[in-house]
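Visitor: Pasting a predicted model and its sequence here:
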Amino acid sequence: MATLDNDRAGAAPWLLSAPALLLFCGLLLVPLVLTLMLSFHVFSSSQGTLATYTLRNYIEVITDPYYGSIFGRTAGLAFAVTLLCILLGVPETIVLARMKRPWQSICLLVVLGPLLISVVVRTLGWQILLGNNGVLNNALQALHITSEPIRLVFTMTGVVIALTHVLVPFMVMSVWATLQKLDPQVEWAGRSLGASPFRVFRRVVLPQILPGVLSGSIIVFALSASAFATPALIGGRRLKVVATAAYDEFLGTLNWPLGATIAVLLLIANVVIVLGCSRLAERRFKHIFD
């Protein structure tokens, strides 16, 4: 009887989570499997996607310097956005954590408020700001800092700026969650022992918020590497990244197997980087949680 009760107790979590698991499989895993299968199909310009299988699509993407440059550009974009999000988001979160109410709540709402707005709308706003006749260039020329407009739209610089604005809130949320676990008395103890504010931050605060920084970096990197709307609107047709290249293959040349191959390789690269960073975090910061 006791064994039967234990079996029921062990099966209860699976039964309760079954609807969510089925929904997850139906909306995510099934499309991913179908995309993976599509990537092995042969494409004919006259007949479309054929019911034969080949590895030629993967060989083409891996060996073609054109796609290599696109993947390299995407990696550089993701690393640049991640670095800027760290430099902007971490100090911003520390300042927010030390604010008093109600200013803390108001400023936190201002920081996280852009998440309530569509990415497309925010990107169009940055397109207006960064344009040759936009607010930024008009202000720079009015202050006599530049004599002519700076070209920011359809450049990597403009894409990095817009994506950083889009993704900084994710870094803030990750670091904020870690800071909430930080005991202020530990900092006060360090200050009372004669340590400078910088040394307290470097020896006490920074090691404890690094897991949050790393978690935020993983999120920002994955989202920026797979971003589509912002690079498409700010970067244009010439400045291609992996997501826009896959889009062009699907809807431009109608080469669905090649587009699926690009999407699968992007997914694999993201998973490898995320798992590698997670393993690094587990080994590096294990002593913090022990």
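Guide: Yes, it's here.
Visitor: Only C-alpha atoms from now on, for both contacts and neighbour counts.
Guide: Noted.
Visitor: Could you count how many residues lie near Gly158?
Guide: One way to gauge burial is a neighbour count; for Gly158, by other C-alpha atoms under 10 Å, it gives 21.
Visitor: alright, now check it against this:
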Amino acid sequence: MSAMVASNSSDTRAGLSLALPALMLFTGVVVIPLAMTVMLSFHDWGQYKGIEPVFILKNWIEIFDDPYYAEMFWRTFRVALLATLITAVFGVPEAYILNRMQGPWKGLFLLVIIGPLLISVVARTLGWALLFGGNNGLANKLLMTLGLINSPVRFMFTETGMVIALAHAMMPFMVLAVWTALQRLDPQIENAALSLGANSLTVVRRIVLPQIMPGVLSGAIIVFSLSASAFATPAIIGGRRLKVAATLAYDEFLNTLNWPLGAAVAVLLLIALVLIVVGSNALIERRYQEMFR
């Protein structure tokens, strides 16, 4: 008995010693900067006096009292939610088709799907800016040629343009999350349903979707979190007037130099995303429990 206790104690010490470097790195690059940012959000700032290390709630009161900040956060989450919905609508069928492919075609189309991740987000967004252009942009010309619109649509410096660019940038995360869930799906179940008289739509709706829903929810969490905290795409496509939380924090830090207010905006965005992710994870776990009950 004592030998087993000693062995377990030795294994625990070995595990802690192996995890210590990673824990120190995590503490140094994540925990400490976050703690400093939270502390900074409670400091005071003045145009002539700079940052004063005093504990006040002025920055938080300003954020919650001013409707400007409420609109900013509402726009942030609205754009992120729309981008998430678009990636789900187009990404789930893409993942399903990719999973049904065979041979070299699967590898080729997988490379096409993850291609945006191999390009800088700034380069991708500038590419969308060139496509959107103005009234004579390539996107408007193509839509008018196809007869989908009668007059040019404004994409630059609009939420529509931000949603499209973000959905394109985040699509690989949704596809890969759903594709991973599809790997655990036995194709013989679909064949059995078809042999029993179910049509393809019924198989997808009653068999495939319920089993890949955890993957869809996982992809939605990733896409929503990255879209809500994105900076480059909203800054380029949205411009300076159509701000989101990330660009607002950037302006407060580097333009107005009001670091405490920028820190409060960043901390509030982080808290909101953590609450959303935790709630979504609880939903996913409950879904798993219902599936395997």
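Guide: That came in fine, so what should we check first? Here the structure is a predicted model, which is why all the values come from computation and not from measurement.
Visitor: Any buried residues in the longest helix along structure 1, and which?
Guide: Ranked by residue count, the top helix of structure 1 under DSSP state H comes out as helix 65-97. Neighbour-count burial for helix 65-97 of structure 1, counted by 16 or more other C-alpha atoms under 10 Å, picks out 67, 70-71, 73-75, 77-82, 84-86, 88-90, 92-94, 96-97.
Visitor: after superposition, how close is it to structure 2?
Guide: Compared with structure 2 after the fit, helix 65-97 of structure 1 shows a mean deviation of 0.5 Å (mean C-alpha distance after the TM-score superposition for structure 1).
Visitor: Where in structure 2 does that helix fall?
Guide: Residues 67-99 of structure 2 are where helix 65-97 of structure 1 aligns, taking TM-score structural alignment as the criterion.
Visitor: How far off centre is that stretch?
Guide: 8 Å (C-alpha atoms, centre = their mean, to the nearest Å).
Visitor: Please enumerate the strands of structure 1.
Guide: Read by DSSP state E, structure 1 holds these strands, from start to end of the chain: 41-44, 48-53.
Visitor: In JSON lines, list those strands along with mean neighbour count and distance to Val121 of structure 1.
Guide: JSON lines is the format used below for the strands of structure 1 (neighbours: other C-alpha atoms under 10 Å; distance: least, C-alpha to C-alpha, whole Å):
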{"stretch": "strand 41-44", "mean neighbour count": "18", "distance to Val121 of structure 1": "36"}
{"stretch": "strand 48-53", "mean neighbour count": "12", "distance to Val121 of structure 1": "35"}
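Visitor: Could you check how far Asn59 of structure 2 is from Ile164 of structure 2?
Guide: Using C-alpha to C-alpha, to the nearest Å, one obtains 33 Å as the distance from Asn59 of structure 2 to Ile164 of structure 2.
Visitor: And those two? Which one has more around it.
Guide: When neighbours are counted by other C-alpha under 10 Å, Asn59 of structure 2 and Ile164 differ, and Asn59 comes out ahead with 21 against 18.
Visitor: Excluding residues flanking it in the chain, which one is nearest the more buried one?
Guide: With C-alpha to C-alpha, 6 or more residues apart in numbering as the criterion, Asn59 of structure 2 has its nearest non-adjacent residue at 5.3 Å, and that residue is Leu261.
Visitor: That neighbour -> structure 1?
Guide: Structural alignment (TM-score structural alignment) places Leu261 of structure 2 against Leu258 in structure 1.
Visitor: what's the mean deviation for stretch 213-225 of structure 2 versus structure 1?
Guide: Once the two structures are superposed, the average separation between stretch 213-225 of structure 2 and the matching residues of structure 1 is 0.3 Å (mean C-alpha distance after the TM-score superposition for structure 1).
Visitor: what stretch of structure 1 does that stretch fall on?
Guide: The alignment of stretch 213-225 of structure 2 onto structure 1 (TM-score structural alignment) covers residues 210-222.
Visitor: which of the residues in that stretch are buried?
Guide: Result for stretch 210-222 of structure 1 [16+ other C-alpha under 10 Å]: buried residues 210-222.
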